[in-house]
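S.K.: Please find the sequence and the predicted model below.
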Amino acid sequence: MMAKTIHLGDWVTYKPRATNGNTKVSEAPQVGQLIEQHLENGTTVNIVHNAKGQNDWTLAKHCQLVKRGTL
């Protein structure tokens, strides 16, 4: 099965990352809206706006599409 490409504005589930790059293991996957994608040292990083009104960053490989959205 081919994975769907995630676009800006889409709603995704994701695993939040700490500022040191480690996964926040105590947290369950979150739901949020993808607001930014960029490369850091060759790795795609996603910035997701969560339901608490905060922005989390996560690796693109840890995001899964929930539904299409727009910004």
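M.R.: In hand now; what should we look at?
S.K.: alpha carbons only for contacts and neighbour counts from here, please
M.R.: Noted.
S.K.: mind listing what's buried in stretch 39-50?
M.R.: 45-50 (16 or more other Cα atoms under 10 Å).
S.K.: out of these, which one sits closest to residue 36?
M.R.: Nearest to residue 36 among the buried residues of stretch 39-50 is residue 47, at 5.0 Å by Cα to Cα.
S.K.: Check which element follows the strand or helix carrying that closest one along the chain.
M.R.: Residue 47 belongs to strand 43-50 when assigned by DSSP states H and E. The helix or strand immediately downstream of strand 43-50 is strand 55-59, counting by DSSP H and E.
S.K.: Check it against this one:
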Amino acid sequence: MAYDDQITKRLAAIHRRLDAIAKEEAQPKLIGGDAMRRVYDTQRDLLIAETEDLLDRWERLRDANRPNANIQDT
């Protein structure tokens, strides 16, 4: 499924960015100080919201492609 692959790739990109943010925030002397921390907080919140949206789409895609459990073989 091409759409499934797109979701997987975007989730991986989000994960890499969240990792990068965590590494940047861990620096003892963060350039930009508290202002930069607020930027990171905002970016993190947006990425988490996008992740939740992508997971919802993924579940809907999975459910749409699942055979109907109510249909019985005759």
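M.R.: That came through fine. Note that the structure is a prediction, hence the values are computed from the model and not measured.
S.K.: Quick check: TM-score for this pair?
M.R.: TM-score of the superposed chains, computed with TM-score structural alignment, normalised by the length of the first structure, equals 0.18; 30 aligned residues with a Cα RMSD of 5.0 Å.
S.K.: and the closest residue to residue 11 of the first structure other than its chain neighbours, how many neighbours?
M.R.: The shortest distance from residue 11 of the first structure to any non-neighbouring residue, by Cα to Cα, 6 or more residues apart in numbering, is to residue 33 (4.4 Å). By the measure other Cα atoms under 10 Å, the count of residues near residue 33 of the first structure is 26.
S.K.: Validate this expectation: residue 33 of the first structure resides in a helix.
M.R.: No: read with DSSP: H, G, I helix; E, B strand; the rest coil, residue 33 of the first structure is strand and lies in no helix.
S.K.: and the residue nearest to residue 39 of the first structure when sequence neighbours are not counted, what is it in contact with?
M.R.: Nearest non-adjacent residue to residue 39 of the first structure, counting by Cα to Cα, 6+ apart: residue 45, 5.9 Å away. Taking Cα atoms under 8 Å, 6 or more residues apart in numbering, we find residue 45 of the first structure in contact with 37-39, 57-60.
S.K.: For residue 67 of the first structure, state which of the residues you listed is nearest.
M.R.: Out of these, the member with the shortest distance to residue 67 of the first structure (by Cα to Cα) is residue 60, at 16.0 Å.
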